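In: Kindly generate the corresponding structure for this input.
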Amino acid sequence: MPGTRSSVTVSAPGKVNVSFLVGPLGADGYHRVASVYQAVSLLEHVTATATDEPGISLSVEFTPGSVLASQARRQLDTGVDLLASIPRDATNLAARAAALVLASSDWDGGVHLQLSKAVPVAGGMGGGSADAAAALVACDALLGTALGHRALARLGEQLGADVPFALLGGVAVGLGTGTELTPALAPVPFHWVLVPARFGISTPQAFTALDEHRRAVAGGAGPDRIPVPAPPADVLHALRAGDPHGLAAVLHNDLQEPALTLAPQLRPVLAEGLAAGALAGIVSGSGPTLALLCIDEDDAEAVATSLGHRDIPAVPVTGPVGGAQILSRTGG
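Out: Take a look at the predicted model:
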């Protein structure tokens, strides 16, 4: 059992869906998908600290020096408090993750979570899921529950489709609702420039827009008539080959057009990224973050700099990176 004020700090990555194929809407209300996830070097950090007081408490900051922190300062100047939009109560995914581990422990006290966020909020990069994955690992280590990766992944499935991947990291194919993971090979790094938006798009909103579009195109046939997608062999081949040009040619996201319809102001930003030298651009997940694929690290730095000169916030990242991992422990 931990001593009071013992703590564990864990990092977990945001992700880019280099391919996201959306299939039929199931009876459970979730779509069947074939996703190819790549974890990238934009990380969330969660510190779990043991407390005498039972229950879960939570505090949040934006990682100093991050694009997200800069974006939040700009929005605060216009009267929008991005930090205040992040829940501090039991609805926060990280708090829910901590509660699941706490329920499996013998600890009579509670846990305080300190979240340091760098992944765009409601940006389609799984930032909340990364927080949850980091909280699972941190609380498991803090409370000595020794649940193991498989049990933590099962807990993660209860929290959201992206949580098991944030635990795993690397590159993986996600089937079912995205939680049935199979690791995939990507032996060399790929270089991206991420462009966060000053607004969010909710995942349910993007899926609803896709379903409505498909009903209109199909002349009334519902989204349950869409075939179950298969993993895209061409995407997996480009990843295995370490070929950014090949990957650029096959990037695809079924949620991209719904996201661009909901937020048409993203279209010119995509065009700016391509004009600045990116090989290709894609909406990340349900958006609105844009992921621009570049040839190498130098090109990614050049694209990010060029966009910055146009007052478009951008951050170069690499992928794949590992999943949730313990960075430090203090106390008992």
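In: CA atoms for contacts and neighbours, from now on please.
Out: Noted.
In: residue boundaries of the helices in this structure?
Out: Secondary structure of the chain by DSSP state H: the helices cover 67-77, 93-103, 127-143, 148-159, 163-168, 203-217, 233-241, 244-250, 256-262, 266-275, 297-309.
In: And those: which comes nearest L327?
Out: Proximity to L327 (CA to CA) singles out helix 127-143 among those, at 9.6 Å.
In: circling back: quick one, which of the helices of the chain is nearest to R5?
Out: Closest to R5 of the helices of the chain, according to CA to CA: helix 127-143, at 10.3 Å.
In: Who are the packing partners of the closest one?
Out: Applying 3 or more CA pairs under 8 Å, 6 or more residues apart in numbering; DSSP states H and E, one finds that helix 127-143 contacts strand 7-25, strand 31-51, helix 93-103, strand 110-117, helix 148-159, helix 163-168, strand 325-330.
In: ok, and the closest non-adjacent residue to A314?
Out: Spatial nearest neighbour of A314, excluding adjacent residues (CA to CA, 6 or more residues apart in numbering): V195 at 4.6 Å.
In: hang on, the earlier thing: do you know which of the helices and strands packed on helix 127-143 lies nearest L175?
Out: Set against L175 and scored by CA to CA, those come closest in strand 31-51, at 4.9 Å.
In: gap between that closest one and the chain center?
Out: Mean C-alpha position of strand 31-51 versus that of the full chain (CA atoms, centre = their mean, to the nearest Å) differs by 5 Å.
In: Also compute the angle for it relative to strand 325-330, please.
Out: If you take axes from the mean of the first three to the mean of the last three CA atoms, to 10 degrees, strand 31-51 sits at 10 degrees to strand 325-330.
In: Which of the helices and strands packed on helix 127-143 sits closest to L260?
Out: Across the helices and strands packed on helix 127-143, closest to L260 is strand 7-25 (CA to CA), at 15.2 Å.
In: For the comparison step, fold the sequence that follows:
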Amino acid sequence: MSTSAGAGARTVRVKAPGKINVSFRAGPLREDGYHSVASLYLAVSLYEEVAATSKPGTPSTDITVSIGSSSVPGLAAGVPLDERNLVVKAARLLAEVSEDACGVHLEITKRVPVAGGMGGGSADAAAALLACDALWRSGLSREELSHLAAELGADVPFGLLGGAAIGLGVGDELTPALAPTPLHWVLVQSPLGLSTPLVFGELDRLRALDGGEPATPRAVDAAVLSALRASDAEALAAVLVNDLQPASISLVPQLAEVLADGTRFGALAGVVSGSGPTVALLAADEDHALVLAERLADAGHNALPVHGPVHGAKIVSDLHH
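Out: Sure, this is the predicted structure:
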């Protein structure tokens, strides 16, 4: 009998950040159906939480999921509570390489918009990996966890890493980037979700209409990296870019109004984050972000001030009961 099967239940709680894409370049469609990208990910202070509770004496295939009561209302709608949820896949993957795995219940507290271009599901998967690793005492290094994370999706390794990072390949080849001082942003969340494949499909359609074939991106623009390193919001504002933005706006035309409102209310610059529909507006500092969020809220937008970079997945409590 494994040690975890004989012990009492234990709960490990992990939080992992959502992300925004400060810069996102997408190359042409590849033969494998993906696009090569060059992205700058920034982990921001909007966290998902996963609490993993052991079920002593049960097989490691006994994995259940629920949504925590302190989730943001409305965010849990449409989140699958079965095999389709990335947290279940994460726990299964880790159980395969853990000698001491038992059944586990995973409770997700949702705060990052679903299908919002912020990697909320990927943050959940990263949190589940770290929580189950601690719960089952798997003893995997961060690097080994990152390899497993990459099998779950391109954004999952970043959920573990956090901070700021350059993502190449399909976004999963990560290199940390220097961003010593947090920058301040206002996120405008949309009641709508956008599926990433749908947005990339629209990008390909718009590019075919234009007749232009983009080059494969090999690096993130040096001006973006230099602005982050200097924590220079004004310089970063001039180089925010997202190749997916025209496709997201084509699918959800209201996003153009959100970006226009952001500028009208004083944002230094705005960009659709990833595949959208969350819009990230850059502020000069913390006070500016608070004022901007207030103005946008008064105009009827769901606006939230955040800062980044912040740390990646992190254990916040570990309790036996």
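In: Map the residue nearest to A314 of structure 1 onto structure 2.
Out: Under the alignment (TM-score structural alignment), V195 of structure 1 maps onto V188 of structure 2.
In: For burial, what's the neighbour tally of its match?
Out: Neighbours of V188 of structure 2 under the rule other CA atoms under 10 Å: 23.
In: Just list the residues touching it, thanks.
Out: Applying CA atoms under 8 Å, 6 or more residues apart in numbering to V188 of structure 2 gives the contacts V258, T278, V279, A280, L281, H301, N302, A303, L304.
In: Surely the second one and S190 touch.
Out: The one in question is T278 of structure 2. Yes: at 6.0 Å, T278 of structure 2 and S190 qualify as touching, with contact defined as CA atoms under 8 Å.
In: where do the contact lists of the two overlap?
Out: Applying CA under 8 Å, 6+ apart, one finds that T278 of structure 2 and S190 are jointly contacted by G116.
In: Look at the two and report which has more neighbours.
Out: Neighbours were counted for T278 of structure 2 and for S190 using other CA under 10 Å; T278 has more, 30 against 22.
In: if I look at that one, how far off is H301 of structure 2?
Out: Going from T278 of structure 2 to H301 of structure 2 by CA to CA, to the nearest Å gives 11 Å.
In: same thing with T11 of structure 2?
Out: On the measure of CA to CA, T11 of structure 2 and H301 of structure 2 end up 37 Å apart.
In: of the two, who's got more company?
Out: The residue with more neighbours, out of T11 of structure 2 and H301, is T11; 23 against 18, by other CA under 10 Å.
In: Check the gap between the nearest residue to the more buried one once chain neighbours are set aside and A128 of structure 2 for me.
Out: Closest residue to T11 of structure 2 apart from its sequence neighbours, by CA to CA, 6+ apart: T53 at 4.2 Å. Look at T53 of structure 2 and A128 of structure 2: by CA to CA, they are 11 Å apart.
In: With neighbour numbers in mind, choose between these two.
Out: In this view T53 of structure 2 and A128 are compared by other CA under 10 Å, and A128 has more residues nearby, 32 against 24.
In: Would you check how far apart that one and L255 of structure 2 are?
Out: Counting by CA to CA, the gap from A128 of structure 2 to L255 of structure 2 is 32 Å.
In: what's the answer for T64 of structure 2, then?
Out: Distance from T64 of structure 2 to L255 of structure 2, by CA to CA: 36 Å.
In: What's G312 of structure 2 aligned with over in structure 1?
Out: Checking with TM-score structural alignment, G312 of structure 2 has G323 as its match.
In: count of residues packed around the nearest residue in space to that match that is not next to it in sequence?
Out: Spatial nearest neighbour of G323 of structure 1, excluding adjacent residues (CA to CA, 6+ apart): G169 at 3.6 Å. For G169 of structure 1, the count of nearby residues is 25 (other CA under 10 Å).
In: G169 of structure 1 pairs with which position in structure 2?
Out: Aligned counterpart of G169 of structure 1 in structure 2: G162 (TM-score structural alignment).
In: Would you mind listing the residues in contact with its match?
Out: Contact partners of G162 of structure 2, counting by CA under 8 Å, 6+ apart, are P17, L42, A43, P309, V310, H311, G312, A313.
In: what about the residue minimising distance to the centre of structure 2, distance to S195 of structure 2?
Out: The centre of structure 2 sits closest to G119, judged by CA atoms, centre = their mean, with a distance of 2.4 Å. Look at G119 of structure 2 and S195 of structure 2: by CA to CA, they are 12 Å apart.
In: repeat for D221 of structure 2
Out: Between D221 of structure 2 and S195 of structure 2 the distance is 26 Å, computed by CA to CA.
In: ok, the two, which is more surrounded?
Out: Set side by side, D221 of structure 2 and S195 show more neighbours around D221, with 18 against 15, by other CA under 10 Å.
In: got a list of what the aligned partner of the more buried one in structure 1 touches?
Out: Taking TM-score structural alignment, the alignment pairs D221 of structure 2 with P232 from structure 1. By CA under 8 Å, 6+ apart, P232 of structure 1 lies in contact with S19, A34.
In: quick revisit: could you tell me which residues touch both of T278 and H301 of structure 2?
Out: Residues within reach of T278 of structure 2 and of H301 at once, by CA under 8 Å, 6+ apart, are V188, Q189.
In: re earlier: next, show the common contact partners of T53 and A128 of structure 2.
Out: The contact sets of T53 of structure 2 and A128 overlap at L106 (CA under 8 Å, 6+ apart).
In: Quick check: nearest residue in space to V163 of structure 1, chain neighbours excluded?
Out: Using CA to CA, 6+ apart and skipping the chain neighbours, the partner closest in space to V163 of structure 1 is S129 (4.7 Å).
In: Aligned to A241 of structure 1, what sits in structure 2?
Out: Match for A241 of structure 1 (TM-score structural alignment): A230.
In: gap between its match and L129 of structure 2?
Out: A230 of structure 2 is 33 Å from L129 of structure 2, where distance means CA to CA.
In: Of those two, which one has the most company?
Out: Counted by other CA under 10 Å, A230 of structure 2 and L129 do not tie: L129 has more neighbours, with 31 against 14.
In: Does that one touch L94 like I think?
Out: Yes: contact criterion CA under 8 Å: L129 of structure 2 and L94 qualify, at 6.8 Å.
In: re earlier: still contacting in structure 1, which of the contacts of G162 of structure 2?
Out: Contacts conserved in structure 1 for these, counting by both residues aligned by TM-score structural alignment, their matches' CA atoms under 8 Å: P17, L42, A43, P309, V310, H311, G312, A313.
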